[in-house]
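Student: sequence first, predicted coordinates after that:
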Amino acid sequence: MRLRPVTDSDLPALDLLNRAAVPNVNDVGVEGLKHLAAQAAFFRLAEDETGPLGFLLAMTPEADYDSPNFLWFKKRYPDFCYIDRVVVAESARRLGVGSALYQAVIDFSTGRAPVLTCEVNLQPANLGSLAFHERFGFRQAGTQDTENGKKTVSLMIRPL
């Protein structure tokens, strides 16, 4: 497995991975991923000889982004690195892909921001993701209902 920066030519394949992960991430389509890529401070792809295994996209407060979760952090923290989405292919789960992506974003963010932030779904529950983030030292800083009450998220931070 290797990690590398995402290019525009990767976006159709990453869109397929992203769609397969709904409702744990929002479906944004290729154009949405292109917009997010333009705002990203960190956008890495994990791949092997078979193709993409997963990706992680993160941004800093300067991003032009209106996600309610991003804005929640922006209102409370003057500086942070926000993990907007992490997706790992079903076939690549439990193989260290997520851990490699998280270690890469931690390394990238250390010295750039005092905290790494993200959200994890509480409703619909994503217990595997919650446990994963807790193992990486994240703790809940708050909760928020989104999508007109269809989702509740745990807003999490990890000091760097």
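Tutor: That came through fine.
Student: could you use CA atoms for every contact and neighbour count after this?
Tutor: Will do.
Student: contact partners for residue 92?
Tutor: Neighbouring residues of residue 92 by CA atoms under 8 Å, 6 or more residues apart in numbering: 53, 54.
Student: one more to weigh against that first structure:
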Amino acid sequence: MIRKALKKDYSEILKLNRNDVEMLSPLDDNILGKMDELSEIFQVIEEDNRVIAFILAFKDGCDYWSDNYGWFLDNYTNFIYIDRIVIDESYRKRGLAQELYENLFNYALKNKYNLVCAEIDIEPEYNYPSIRFHEKMGFRQVGTRISKQTLTVSLQVKELK
């Protein structure tokens, strides 16, 4: 069910991102292509020949331009940073995010990464569902920061053992 994202998936990935853009940064074909090249993990879940979810993550030390990624780079080593995960609204609460995260955790352990990092919006709108999900998945807050978009984010890590 989970597979590597392909260029042919971009239009559906961009549509999913647009539907949740208030919690994400905007994407276009060019930016997504650059992120794809730099990514450590870029996977989708497909059902009935349609992308219904995706995850995009980067390893430490790559040339990714995100300020939040940069914060983790300044404070940690040997990590994978989850830039975004999006589940089609009609497929939420079915365990797909958990599947994508567990798949990423297994990859990270196999490749000897110590941490998985993520950030979650907490101001101006507190993202309760994401905070609860990350707590359930074993993440803990290690800091906060105000991003360029004037959002405050909770910086989270999960230690892998």
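Tutor: Alright, I've got the coordinates. Values in this document were obtained by computation on a predicted structure and should not be read as measured data.
Student: what's the TM-score here?
Tutor: The TM-score (TM-score structural alignment, normalised by the length of structure 1) is 0.95; 158 aligned residues with a CA RMSD of 1.1 Å.
Student: ok, residue 41 of structure 1 to residue 59 of structure 1 distance?
Tutor: Using CA to CA, to the nearest Å, residue 41 of structure 1 is found at 5 Å from residue 59 of structure 1.
Student: more neighbours, these two?
Tutor: residue 59 (25 against 20; other CA atoms under 10 Å).
Student: the more buried one matches what in structure 2?
Tutor: Here residue 59 of structure 1 is matched to residue 58 in structure 2, going by TM-score structural alignment.
Student: excluding chain neighbours, what is closest to residue 155 of structure 2?
Tutor: In this structure, residue 155 of structure 2 finds its nearest non-sequential neighbour in residue 119, 4.5 Å apart by CA to CA, 6 or more residues apart in numbering.
Student: ignore what I typed, I meant residue 73 of structure 2.
Tutor: Distances taken as CA to CA, 6+ apart place residue 60 nearest to residue 73 of structure 2, at 6.3 Å, with adjacent residues excluded.
Student: pull the number of nearby residues for that neighbour.
Tutor: Neighbours of residue 60 of structure 2 under the rule other CA under 10 Å: 21.
Student: pretty sure it sits against residue 77.
Tutor: Yes - contact criterion CA atoms under 8 Å: residue 60 of structure 2 and residue 77 qualify, at 6.5 Å.
Student: joint contacts of the two?
Tutor: Contact criterion CA under 8 Å, 6+ apart; residues shared by residue 60 of structure 2 and residue 77: none found.
Student: and residue 81 of structure 1, how many residues sit next to it?
Tutor: Per other CA under 10 Å, the neighbour tally for residue 81 of structure 1 reads 29.
Student: same question for residue 12 of structure 1.
Tutor: Neighbours around residue 12 of structure 1, by other CA under 10 Å: 15.
Student: what's the separation between the residue nearest to residue 73 of structure 2 and residue 43 of structure 2?
Tutor: Relative to residue 43 of structure 2, and taking CA to CA, residue 60 of structure 2 is found at 18 Å.
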